[in-house]
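S.K.: sharing a model that was predicted from the sequence below.
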Amino acid sequence: MTDDLKERIATELAGVRRRSLTYTDADDNFLTCQHSPIMSPLVWDLAHVGNYEELWVLREVGGITPLRPEIDDLYDAFKTPRKDRPSLPILGPAEARRYISGVRGRVLDVLDAADLSAPDPLRRDGFVFGLVIQHEHQHDETMLATLQLSGESGLLPEVPHPPAPVVDAAAEVHVPAGPFLMGTDEHPWAYDNERPVHRVDLPAYWIDRYPVTNGRYLEFIESGGYGDPRWWTPEGWEWRMGTGAFAPLFWSRDSSGWLRTRFGRVEALPPAEPVQHVCWYEADAYARWAGRRLPTEAEWEKACGWDAGADRARRHPWGDAPPAAELANLAQRRAGPSPVGAFPAGVSPYGVEQMIGDVWEWTSSFFTGYPGFSSFPYREYSEVFFGRDYRVLRGGSWATHPTAIRTTFRNWDYPIRRQIFSGFRCARSASPGEA
């Protein structure tokens, strides 16, 4: 088992690095340019993932003398705000590639010698390697968001989406009242914020079978939703007025109708795809307009993975099997969300679809720790973000790698963020007779 696990880890390390190098296969000026003040130069992300590997695998587990201690502060995300990174003496593209390659060679040596059955929680089940693999995949998704903001095209394969089936995009699913187990103590690479597993008892509710589509969101726009403060929280209305937003990010309109820009290409808006690039305020306003609300993250997780018949949680909506192409739109197989109803085989036990992949889904919940939470392996991964500044997103997007998503995975961001591949679905409380 240890040898099989080591082989799997080596394969995952190679795969994520190919992805990082693909997204940074551009000229030096493009890589060192800051395409948005809320994003890092791509070359910073590239060296940062190598520095993170050096800190956790080489130094913490391997006991190896630091290779480049003088750059630690440059690649510490808490010490260097994104807006300041272009002015720092960060590594250039060629030097960054040499650095991460040198780190990776030593990481494979540490992996070869590691005892993955050791009681040390960093080594046990290869946790530290899962930590750096997931971290790099998360930064690669951030790189894709930067590429979208830059208008860069041609970096992603244009694999056709499945045909758009005829479905009721407004369909709802009833989730009966009752308890379920939220979080996990079983997934060996789960982050601290997914732990510990705990019992949550929810009243009955309804949740959208599919994510809200472009077509449904367009109804909100054309009914004057962006101009009516009734649908917005005070903070949301302040954001709307301050930004002048009138539609999701990257949407535009001309004489032919509504358009969207995707990696530098202007296209007709596809009505059957999940809406993407909306912030929490926009999602919440739509839900209010529709007479609904955003689901709590507990409601989202129960609808996604709880199997009441088996009295257990599934790792994914369809079961514990890893994601496959017919189950979910993940891993950049396609450069955007697929039409709703395209993955019926990926349905959850309650009958909810496309909860994994396509778009990150905003929930109503603030990002906090679960009862009994304990930071591991460092406070800055989760704990320092707890509070009312961040809202939780669930489910991953088309750009998320399967290694970095599961029913219990928790993402979080500021409610103003739209550059991420974010969408949502709505929920509503059940009436007393519907429990």
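M.R.: On my side now, so go ahead. Please read all numbers here as calculations on a predicted model, not as lab measurements.

S.K.: from now on I want contacts and neighbour counts done on CA atoms only, so please keep to that.
M.R.: Will do.

S.K.: and the residue lying closest to Ala268 once chain neighbours are set aside, helix, strand or coil?
M.R.: Nearest non-adjacent residue to Ala268, counting by CA to CA, 6 or more residues apart in numbering: Leu259, 4.5 Å away. For Leu259, the secondary structure call by DSSP: H, G, I helix; E, B strand; the rest coil comes out as strand.

S.K.: where's Leu259 relative to Phe343, distance?
M.R.: Separation of Leu259 from Phe343 (CA to CA, to the nearest Å) stands at 25 Å.

S.K.: quick one: the residue nearest to Ala268 and Ser252 touch, right?
M.R.: Yes. With contact taken as CA atoms under 8 Å, Leu259 and Ser252 are classed as touching, separated by 5.2 Å.

S.K.: before we move on, the earlier item: how many residues are close by the residue nearest to Ala268?
M.R.: For Leu259, the tally of surrounding residues (other CA atoms under 10 Å) stands at 16.

S.K.: return the residues in contact with it.
M.R.: Counting by CA atoms under 8 Å, 6 or more residues apart in numbering, Leu259 touches Trp251, Ser252, Arg253, Val266, Glu267, Ala268, Leu269.

S.K.: can you turn the buried part of the residues you listed into a PyMOL selection?
M.R.: In PyMOL syntax, the buried subset of the contacts of Leu259 is picked out as below (16 or more other CA atoms under 10 Å):
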select buried, resi 251+252+269
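
S.K.: closest to Ser101 among the contacts of Leu259?
M.R.: Distance to Ser101, by CA to CA, is smallest for Val266 among these, at 36.7 Å.

S.K.: could you find the closest non-adjacent residue to that closest one?
M.R.: Here the residue nearest Val266, using CA to CA, 6+ apart, is Arg260, at 5.7 Å.

S.K.: here comes the other one, which I'd like you to weigh against the first:
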Amino acid sequence: MTESPAPPHAGDGEALRGRALAALLTARERTTLLTDSVDDHDLTAQHSPLMSPLVWDLAHIGNQEELWLLRGVAGREAMRPEIDGLYDAFEHPRATRPSLPLLAPGEARSYALEVRGRALDVLESAPLGDGPALVRSGFAFGMIAQHEQQHDETMLITHQLRSGPAALTAPEPPRATDAPTLPAEVLVPGGTFTMGTSAEPWALDNERPAHQRDVPGFVIDTAPVTCGAYRAFIEDGGYGERRWWAPEGWAMVREHELGAPLFWYRDAGQWLRRRFGVTEPVPDDEPVLHVSWYEADAYARWAGRRLPTEAEWEKAARHDPASGRSRRYPWGDEDPTPERANLGQRHLRPAPAGAYPAGRAPCGAGQLIGDVWEWTASDFLPYPGFAPFPYREYSQVFFGPEHKVLRGGSFAVDTVACRGTFRNWDLPVRRQIFSGFRTARDL
């Protein structure tokens, strides 16, 4: 059992340089749209205590780029050492960041722009082939592109939480042409497969190393659970039945008087939701969104099923029984395309369940990449042989039972920060994130 070999560009210095440049430019284009689409008041306001002001994210993006590419790779002196503490995510929790002496919107833009110009100069001359570990295969540049795209997703969450008219628009995702003929669930046979990666050049530390994992056979949903299916749980009194809930989840439901996913409300006998400033009927065929781990777990119990483990999810998404290899993506080793997955904030909503037939895995499950982050049953823990790199605060400090793993990415995630091995994690109470789920069962 093996994983797919490294991508063709992994060892080619000039190809890596081009890939890094494209990733950095794509990320900055998205950052610019998210911050230029609102006025300075919206940039500096805190739209929820769960999130930073948008202007903090903007300057933080620039500061991390300076720390790792200008100081780390190029060894240059700090441009603005006095602001390092302001934009240290571990020094100041999100709820307190508006009280800090943050850079004003114009200053933040100028700082991020100046850092980017210098970083592109560094990229032109940096040794990307076999140099030090930080730059080998262009890792530092890929890490920074992923970091920026992760904050672009965070800023999109803030856009969803802000009040007022829509600031962003996007075309509708493709329809699901063969959804009525798809089976509700598919079989994943038992056996060993290769989990994680040692070959993906820009994989982050928690994805490493590749290792063998034996997974008994199981059955998993063909598509994520839909709003229509979740509505049946609501209408059957699911939020009022303690037996479906983990104790902490039941306490959350009672304390906050929850009765539906975040942003849903009932009016004149119809379920509506607010999505990026627009009120619309809840679409029954779309994957449910903005549910916590506790809600996903309760639904699965109500349905007589369970959430898949992280290993089960990855085996369903990557394992190719014909070759015995673990693919980079469900469809193969090729990078995502618009025909295979809903990524990159292209549509600003999940596609209907059953869409993207070109993106399905060998087992038959679809939409494993993009659309919604999928909660799994697993705690966020290190793989055997894990080593923190290049800093322990990215993953290591979060390991433990407090955080649950999400897999697959959402419509808000860029291709550079989404692959079959990518691991996300969050607290099980989180609902503002673009999270959904699918269920599984034992054979």
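M.R.: Thanks, I have the structure now. All values derive from a computational prediction rather than experimental measurement.

S.K.: what residue of structure 2 takes the place of Glu53 of structure 1?
M.R.: Matched by TM-score structural alignment, Glu53 of structure 1 corresponds to Glu65 in structure 2.

S.K.: burial of its match, as a residue count?
M.R.: Other residues within reach of Glu65 of structure 2, judged by other CA under 10 Å, total 25.

S.K.: for the closest residue to it other than its chain neighbours, give me its contacts.
M.R.: Counting by CA to CA, 6+ apart, Ile144 is the residue found nearest to Glu65 of structure 2 once chain neighbours are left out, at 6.2 Å. By CA under 8 Å, 6+ apart, the contact list for Ile144 of structure 2 reads Leu24, Gln64, Glu65, Trp68.

S.K.: sorry, back to before: for the match of Glu53 of structure 1, what are its contacts?
M.R.: By CA under 8 Å, 6+ apart, the contact set of Glu65 of structure 2 is Val115, Arg116, Ala119, Ile144.

S.K.: could you check how far it is from Glu3 of structure 2?
M.R.: Per CA to CA, Glu65 of structure 2 is found 31 Å from Glu3 of structure 2.

S.K.: over to Gly249 of structure 2?
M.R.: Here Gly249 of structure 2 is placed at a distance of 37 Å from Glu3 of structure 2 (CA to CA).

S.K.: one more: Val186 of structure 2?
M.R.: From Val186 of structure 2 to Glu3 of structure 2 the distance is 22 Å (CA to CA).

S.K.: settle it for me: which of the two has more neighbours?
M.R.: Glu3 (24 against 18).

S.K.: leaving out sequence neighbours, find the closest residue to that one.
M.R.: Ser326 (4.4 Å).

S.K.: what segments of the stretch 101-250 of structure 1 are helices?
M.R.: Here the stretch 101-250 of structure 1 has its helices, by DSSP state H, counting those that start in this stretch, at 127-150, 214-222, 234-243.

S.K.: tell me, the longest one lands on which residues of structure 2?
M.R.: Across structure 2, the stretch matching helix 127-150 of structure 1 (TM-score structural alignment) is residues 139-162.

S.K.: so which bits of that stretch are buried?
M.R.: Buried residues in stretch 139-162 of structure 2 (16+ other CA under 10 Å): 139-162.

S.K.: for stretch 286-293 of structure 1, same thing?
M.R.: Tyr286, Ala287, Arg288, Trp289, Arg292, Arg293.

S.K.: what about these, which are in helices?
M.R.: Counting by DSSP state H, the part of the buried residues of stretch 286-293 of structure 1 found in helices is Tyr286, Ala287, Arg288, Trp289.

S.K.: not counting its neighbours along the chain, what's nearest the last one?
M.R.: For Trp289 of structure 1, ignoring the flanking residues on the chain, the nearest one in space by CA to CA, 6+ apart is Trp231 at 5.6 Å.

S.K.: tell me the counterpart of the one you found in structure 2.
M.R.: Under TM-score structural alignment, Trp231 of structure 1 pairs with Trp244 in structure 2.

S.K.: surely Trp44 of structure 1 and Ile71 touch.
M.R.: No. Counting by CA under 8 Å, Trp44 of structure 1 stays clear of Ile71, with 11.3 Å between them.
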